[in-house]
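A.B. asks: structure here, sequence nowhere to be found:
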């Protein structure tokens, strides 16, 4: 008698359904992970730092807000291209949209009035200086330099 290879899906079922093998596939997990920008978070004695990889986004496309203790970084970009022939007839029209929203819970000791942000070479850097006072209950926009 030959050894038969038994296949289990990720939930441990012996007979996986047709869809479970596709819905649990790493491809779908990678798509979800790739929709958010890669992020580095650091802490020093005086501040916290957040770096986000945002290639293709201009600083005008990015919005940074704080409400209570939530820092929200969002961006939306749209690109349209059109190719015409010598008679001005459209030969090809393409568009591309990109967007993301990323939220971070920030500690109460962050000085929300002194947060700064800059963007260079596709990397958005946000610096959150520390303070002793608690966060105020208001929404504040942070301008990218």
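C.D. replies: Everything's here; your move. Model, not experiment: these values are computed from the prediction. Residues are numbered from 1 along each chain as shown.
A.B. asks: CA atoms for contacts and neighbours, from now on please.
C.D. replies: Fine.
A.B. asks: for residue 114, which non-adjacent residue is closest in space?
C.D. replies: Once flanking residues are discounted, residue 114 sits nearest to residue 129: 6.5 Å by Cα to Cα, 6 or more residues apart in numbering.
A.B. asks: repeat for residue 104
C.D. replies: That would be residue 71: by Cα to Cα, 6+ apart, it lies 5.1 Å from residue 104.
A.B. asks: could you do residue 72 as well?
C.D. replies: Looking at residue 72 with Cα to Cα, 6+ apart, the closest residue is residue 103, at 4.3 Å.
A.B. asks: against that first model, consider the following:
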């Protein structure tokens, strides 16, 4: 699970990755236990939004399932493709099945607007925009004069 929090730069990334990844996969960040490729994600933040970009070429917008529940954003996809070549009699010369799936989860901070999460898919990049709650400025101490 990825978190939208700033990394602690006090320790090298090696320690961060070692203790947050599965021990079996500590040497290879891009593969899950079952050998399927896990798409890379970029996370950006500005004053008003968080933006998550996931590189997933070759899919359609209908292939994605995006859910938010209890502070967790889950992005997943499952795609099955069958390709077959037959001879004149209809016998298989070759038949190939392709199956790909992934799921990425992100732990979101409390300062988001849950009803303002939007996603779009363009040129192989899935972009999820998450609006932040408006932060009210803290008013400094004010002395009130008694009349």
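C.D. replies: Okay, I see it. The model shown is predicted, which means the values in this text are computed figures rather than measured ones.
A.B. asks: which residue lines up with residue 42 of structure 1 in structure 2?
C.D. replies: Counting by TM-score structural alignment, residue 42 of structure 1 lines up with residue 44 in structure 2.
A.B. asks: same deal with residue 70 of structure 1?
C.D. replies: By TM-score structural alignment, residue 70 of structure 1 lines up with residue 72.
A.B. asks: need the contact list for the counterpart of residue 114 of structure 2 in structure 1.
C.D. replies: Using TM-score structural alignment, the partner of residue 114 of structure 2 in structure 1 is residue 112. Applying Cα atoms under 8 Å, 6 or more residues apart in numbering to residue 112 of structure 1 gives the contacts 66, 128-129, 135, 140.
A.B. asks: in a markdown table: those residues, plus secondary structure.
C.D. replies: Compiled in a markdown table, these are given as follows (DSSP: H, G, I helix; E, B strand; the rest coil):
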| residue | secondary structure |
| --- | --- |
| 66 | strand |
| 128 | strand |
| 129 | strand |
| 135 | coil |
| 140 | strand |
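A.B. asks: and the residue nearest the centre of structure 2, helix, strand or coil?
C.D. replies: Nearest to the geometric centre of structure 2 sits residue 104, at 4.8 Å (Cα atoms, centre = their mean). Look at residue 104 of structure 2: counting by three-state DSSP, its state is strand.
A.B. asks: tell me the counterpart of it in structure 1.
C.D. replies: By TM-score structural alignment, residue 104 of structure 2 lines up with residue 102.
A.B. asks: ok, and the closest non-adjacent residue to its match?
C.D. replies: residue 73 is the one closest to residue 102 of structure 1 (Cα to Cα, 6+ apart), at 5.2 Å.
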